[in-house]
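> Following is a predicted model, sequence given first.
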Amino acid sequence: MREIVFDTETTGLDPHSGDRMVEIGCVELVNRVETGATFHAYFNPQRDMPAQAEAVHGLSSAFLADKPLFGARAAELLGFLGDAPLIAHNASFDFGFLNAELAACGMAAVSLDRMVDTVAIARRKHPGAKLSLDALCSRYGVDRSHRVKHGALLDAELLAQVYVELTGGRQIGLELAADSPRQDNVVSIAASVLVERVYRAPRPHAASAAEHERHQAFIRQMRSPIWGTPGP
């Protein structure tokens, strides 16, 4: 199964009040394994960068000034996303900005049916625990030492590792695909060793009177048996 883990960086918290997406990073998973395929882009927000937001991700207005507008790469982004489920941490935030940018370009929104929220998964699995990406990286031993500031692609790569652990660990990726040649061979071999079972009626097994008498005679010959004095 193909899935996309993604993250965004923005100028603020609310796309409906004028905040814009300035970066997106996407990581492809197939059967819970990273394929190495990614999509990463910076966008010119056509507005100033608030100091609070810049302190989080380090993207300044000067840095973004020569970057393309979102619309210039929207089709490429949608092509990468395809119809795969989209995984994000606090996913409603990222979906909100993604769909706001698509709407501004006159493009259809990405269906919320595709949304997979790792915060919700983590809340069910670890009730009462800290649910930030940093906290989950620490819980699952995901190295984040190179994460000085937030970055969309870096955070998507970290989240991909966390998501795999949240959903069962690396063992999931080891299962054989339905169309795997190896699995077909296993099924063929298993089928080849099956044989038709023929019903056989149970054989008589009760001892005859003569066999009972021989057994009793054998018992009477014993001296001091461990179970006590034998009967007559």
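Done, it's in. Numbering: from 1, shown residues only.
> C-alpha only now, for contacts and for neighbours.
Fine.
> ok, now how distant is D7 from I219?
Distance check for D7 against I219: by CA to CA, to the nearest Å, it reads 84 Å.
> neighbour count winner among those two?
D7 (29 against 15; other CA atoms under 10 Å).
> Contact partners for that one?
By CA atoms under 8 Å, 6 or more residues apart in numbering, the contact list for D7 reads I24, G25, C26, A88, H89, D94, A152, L153, D155, A156.
> Report the secondary structure state of the second one.
Under the three-state scheme (DSSP: H, G, I helix; E, B strand; the rest coil), the conformation of G25 reads as strand.
> Let's verify the residue nearest to it when sequence neighbours are not counted: helix, strand, or coil?
Nearest residue to G25, sequence neighbours excluded (CA to CA, 6 or more residues apart in numbering): L153, at 3.9 Å. Recorded secondary structure, L153: helix (three-state DSSP).
> I24 is in contact with L153, correct?
Yes: between L153 and I24 there is a contact under CA atoms under 8 Å: 6.8 Å.
> what residues are shared contacts of these two?
Residues touching both L153 and I24 (CA under 8 Å, 6+ apart): F6, D7, H40.
> before we move on, back to that, can I get the contacts of D7 in TSV including neighbour count and distance to Q46?
Formatted as TSV, the contacts of D7 follow (neighbours: other CA atoms under 10 Å; distance: CA to CA, whole Å):
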residue	neighbour count	distance to Q46
I24	23	16
G25	23	20
C26	28	23
A88	25	25
H89	25	26
D94	22	19
A152	23	19
L153	23	22
D155	25	24
A156	26	25
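> Put this next to the first one:
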Amino acid sequence: MRQIVLDTETTGLNPRSGDRIIEIGCVEIVNRRLTGNNFHVYINPERDSEEGALAVHGLTTEFLSDKPKFAGIADELRDYVRGAEVIIHNAPFDLAFLDAEFERLGLPRFKEHIESVTDTLVQAKELHPGKRNSLDALCDRYGISNAHRVLHGALLDAELLAEVYLAMTRGQNSLTIDLAVDQPAADAEQIVATAPVEEMIVLAADEAELAEHAALLDKLDKEVKGACIWRAEPAPAN
């Protein structure tokens, strides 16, 4: 399964009023493992960031002035996310900005290029009703260090969200990053061959343990008013 954890930074809060995307960060997960095949780009929004947004991400107009415009990275982004499940925290926010950028270019909406969208904010609210479920709060809840997160950054936030997502969905609090080429898995016969039967240690029950087991069976017989199935004699060996 290929999943892409995505985050954006923007010039403000409302794409309808002309706010634009200035940064996109994506982290690829395949079969619940980070692959290192990330996507990260800064974008020239052709406008200034609002004061409140600038305080959050710290990406100045001067810094972004020589970065590509969204039209210059749109095809690369679409190719990267194509057919994947995309995981976003508070998905309606990011999707609204992505759709606005695609609309400017006459392209179909973002969802039409991918398999599906998973909103981790919705998941978190279902798992932790009535509690704070921001990315920072979830990092604290699942023991994921975000001490290096002074300002918001799309790639850093996507990396943190990947850890949060795996923690929420399978209780895994850390990730194994495997950048090496996977080796072919050993087949069943090879695995069995590595554990010779003669090396297996079998511990037989002693007299006290057998007596305790018999007492337990007697108790079960009394409760069911009959003989429990564990009284059955094993079939003789051939």
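Everything's here; your move. From a predicted model like this one, the values you see are computed outputs, not experimental measurements.
> Residues contacting the helix or strand hosting E101 of the first structure, please?
Taking DSSP states H and E as the definition, E101 of the first structure sits inside helix 91-104. Residues outside helix 91-104 of the first structure that contact it (CA under 8 Å, 6+ apart): 7-8, 13-16, 20-21, 70-71, 74, 88, 108-110, 112, 115-119.
> In the first structure, what stretch matches stretch 121-137 of the second structure?
Across the first structure, the stretch matching stretch 121-137 of the second structure (TM-score structural alignment) is residues 119-135.
> R149 of the second structure and L6 of the second structure: what is the separation?
From R149 of the second structure across to L6 of the second structure, the span is 17 Å (CA to CA).
> out of those two, which sits in the busier spot?
Each of R149 of the second structure and L6 has its neighbours counted (other CA under 10 Å); L6 has more, 27 against 12.
> What residues does the more buried one make contact with?
I24, G25, C26, V27, V86, I87, I88, A154, A158.
> TSV please, covering these and showing distance to M168 of the second structure.
Formatted as TSV, the contacts of L6 of the second structure follow (distance: CA to CA, whole Å):
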residue	distance to M168 of the second structure
I24	23
G25	21
C26	19
V27	17
V86	16
I87	13
I88	14
A154	20
A158	15
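> Pick out whichever of those sits closest to E46 of the second structure.
When those are compared for distance to E46 of the second structure (CA to CA), I24 wins out at 15.9 Å.
> Show me what L59 of the second structure lines up with in the first structure.
Using TM-score structural alignment, L59 of the second structure lines up with L59 in the first structure.
> Check G153 of the second structure too.
For G153 of the second structure, the residue aligned by TM-score structural alignment is G151.
> Leaving out the residues flanking it, which one is nearest to its match?
In space, G151 of the first structure is closest to H57, 6.0 Å off (CA to CA, 6+ apart).
> So L77 of the first structure sits against T38, correct?
No: using CA under 8 Å, L77 of the first structure is not in contact with T38, being 10.3 Å away.
> any idea which element the counterpart of E163 of the second structure in the first structure lies in?
Matched by TM-score structural alignment, E163 of the second structure corresponds to Q161 in the first structure. Here Q161 of the first structure, judged by DSSP H and E, is contained in helix 152-166.
> coming back round to it: tell me the secondary structure for the match of L59 of the second structure?
L59 of the first structure is classified as coil under three-state DSSP.
> Same question for V41 of the second structure.
On the three-state scheme (three-state DSSP), V41 of the second structure is labelled strand.
> For it, which residues are in contact?
E23, I24, G25.
> if we can go back for a sec, from the contacts of L6 of the second structure, which single one is nearest A211 of the second structure?
For those, the residue nearest A211 of the second structure by CA to CA is I87; the value is 56.3 Å.
> and the closest one, what helix or strand is that in?
strand 85-88.
> Show me where the first structure has its helices.
51-57, 61-64, 70-81, 91-104, 118-125, 133-140, 152-166, 181-192, 209-220 (DSSP state H).
> Where does the last one end up in the second structure?
Going back to what we said before, that points to helix 209-220 of the first structure. With TM-score structural alignment applied, helix 209-220 of the first structure matches no range in the second structure.
> Quick check: buried residues in that helix?
Within helix 209-220 of the first structure, no residue qualifies as buried by neighbour count (16 or more other CA atoms under 10 Å).
> which part of the second structure lines up with stretch 74-87 of the first structure?
With TM-score structural alignment as the criterion, stretch 74-87 of the first structure aligns to 74-87.
> tell me how far the ends of the matching stretch are from each other?
OK, stretch 74-87 of the second structure end separation, CA to CA: 19 Å.
> quick one: buried residues of that stretch?
Buried residues in stretch 74-87 of the second structure (16+ other CA under 10 Å): A74, L77, Y80, V81, R82, G83, A84, E85, V86, I87.
> And those, which is closest to G143 of the second structure?
Using CA to CA, I87 comes nearest to G143 of the second structure of the buried residues of stretch 74-87 of the second structure, at 20.1 Å.
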